[in-house]
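S.K.: Sequence first, predicted coordinates after that:
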Amino acid sequence: MIHFCLAHMAYHLHCWLPRSRRLRLPRSSRYCRQPLLTNLVGNIIFTFFTIGFSVLLTQMEPVPQALKRIFAVFGVGSFGEGVCTMVLTVLATDCEKTTPELYYLSVLLSVSSLVSTVLFSGLGLIWLGSVACAQPDTKPMV
């Protein structure tokens, strides 16, 4: 309900201001050719899924196989979203002048995606090494 309350208050505060005092952004100078805003909306949607998975994974004991599979699909989607964020940010260097807040947020999300990808790649390699080098338990024959 807090989100509704904040939006409601913002609307009413905006209406109380005289029209001459309201903030207006020049549309032609605040334009970015890359869809960074759309990508940011995708990141926000992934954030909501992250919150949901965090709650589910910490509350369920044991975690069902179906949830583990869905979480793996979510991981692949999250990787794809990170790659899209990095590519769009690299292509959007002109947006640094027109929409700097959006551009720098995209840079931050790109760096965060890159760091988490490197982290999980390293963990995956360590896991693969432990599986490949594991010696089977041998029991003496009696």
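M.R.: Looks like it came in fine.
S.K.: For the rest of this, base every contact and every neighbour count on C-alpha atoms.
M.R.: OK.
S.K.: could you pull out the helices for this structure?
M.R.: 2-16, 36-59, 65-91, 95-98, 100-132 (DSSP state H).
S.K.: Minimum distance to Pro140: which of those has it?
M.R.: helix 100-132 (22.8 Å; Cα to Cα).
S.K.: and here's the other structure:
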Amino acid sequence: MFYSICSQIVNAVFAALVLLPQFYVMASPKSSRYCRQPLLSNLSASIALSFIATGFSVVFTLIDSVPQSLWASYHVFGILTCGQGLCTAILTLTAAACAKTTPELYYMSLILTIASIFSTGFFMVRGGLWLTNRKHVTEASRNNEQ
């Protein structure tokens, strides 16, 4: 029970830290100025994905035994989020002129790009370690069968 309450508090704090700056930039009058790249639309997609990620974290802390279908949807969401991070990086790299017209929007996009790069690197390392561990477990079970 204590773990569940603590994890919900941590989820709420992280959701606030992620969503509040995005909403601030979205509501900023400067963000509606013209920018050649669709950074505002990209920010809207980022906000939507942040809400979905928050939902997944809440569900995963409330359910003891997570169904396989939920894990599958979480992995599809991860691939979708990785693709959106790639789009954010491309849009940000090609929107240097937007730093003058929509500075908050540009810098938020830059922050989201950096966060996406770190997140992708983290999950690539974690996935590589998982595959390595899985290979060792598979080889050990084959050796036990002989």
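M.R.: It's in. What you are looking at is a predicted structure, and each value in this text was computed from that prediction instead of being measured.
S.K.: before we move on, the earlier item: for the helices of the first structure, give me CSV that also has mean neighbour count and distance to Arg27 of the first structure.
M.R.: Shown next, in CSV, are these (neighbours: other Cα atoms under 10 Å; distance: least, Cα to Cα, whole Å):
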stretch, mean neighbour count, distance to Arg27 of the first structure
helix 2-16, 10, 19
helix 36-59, 13, 15
helix 65-91, 15, 21
helix 95-98, 16, 10
helix 100-132, 14, 15
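S.K.: Which among the ones you listed is found nearest to Leu25 of the first structure?
M.R.: Per Cα to Cα, nearest to Leu25 of the first structure of the helices of the first structure: helix 95-98, 11.6 Å.
S.K.: TSV for the helices of the first structure, including distance to Leu25 of the first structure?
M.R.: Shown next, in TSV, are the helices of the first structure (distance: least, Cα to Cα, whole Å):
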stretch	distance to Leu25 of the first structure
helix 2-16	15
helix 36-59	16
helix 65-91	23
helix 95-98	12
helix 100-132	14
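S.K.: Which of those sits closest to Arg30 of the first structure?
M.R.: Here helix 95-98 is closest among the helices of the first structure (Cα to Cα), at 5.1 Å.
S.K.: starting at the chain centroid, how far to the closest one?
M.R.: Here helix 95-98 of the first structure is found 22 Å from its chain centre; the criterion is Cα atoms, centre = their mean, to the nearest Å.
S.K.: what do you get for stretch 50-63 of the second structure?
M.R.: That offset, for stretch 50-63 of the second structure, works out to 12 Å (Cα atoms, centre = their mean).
S.K.: ditto for stretch 39-47 of the first structure
M.R.: That offset, for stretch 39-47 of the first structure, works out to 6 Å (Cα atoms, centre = their mean).
S.K.: Where does that stretch end up in the second structure?
M.R.: Mapped onto the second structure using TM-score structural alignment, stretch 39-47 of the first structure spans residues 42-50.
S.K.: Using the aligned residues only, give the average distance of the matching stretch to the first structure.
M.R.: Here stretch 42-50 of the second structure, set against the first structure after superposition, deviates by a mean of 0.3 Å using mean Cα distance after the TM-score superposition for the first structure.
S.K.: what's near enough to touch the residue nearest to the spatial centre of the second structure?
M.R.: Central residue of the second structure (Cα atoms, centre = their mean): Thr81, 5.7 Å from the mean position. Thr81 of the second structure sits next to Leu49 when contact means Cα atoms under 8 Å, 6 or more residues apart in numbering.
S.K.: With that, I have no additional questions.
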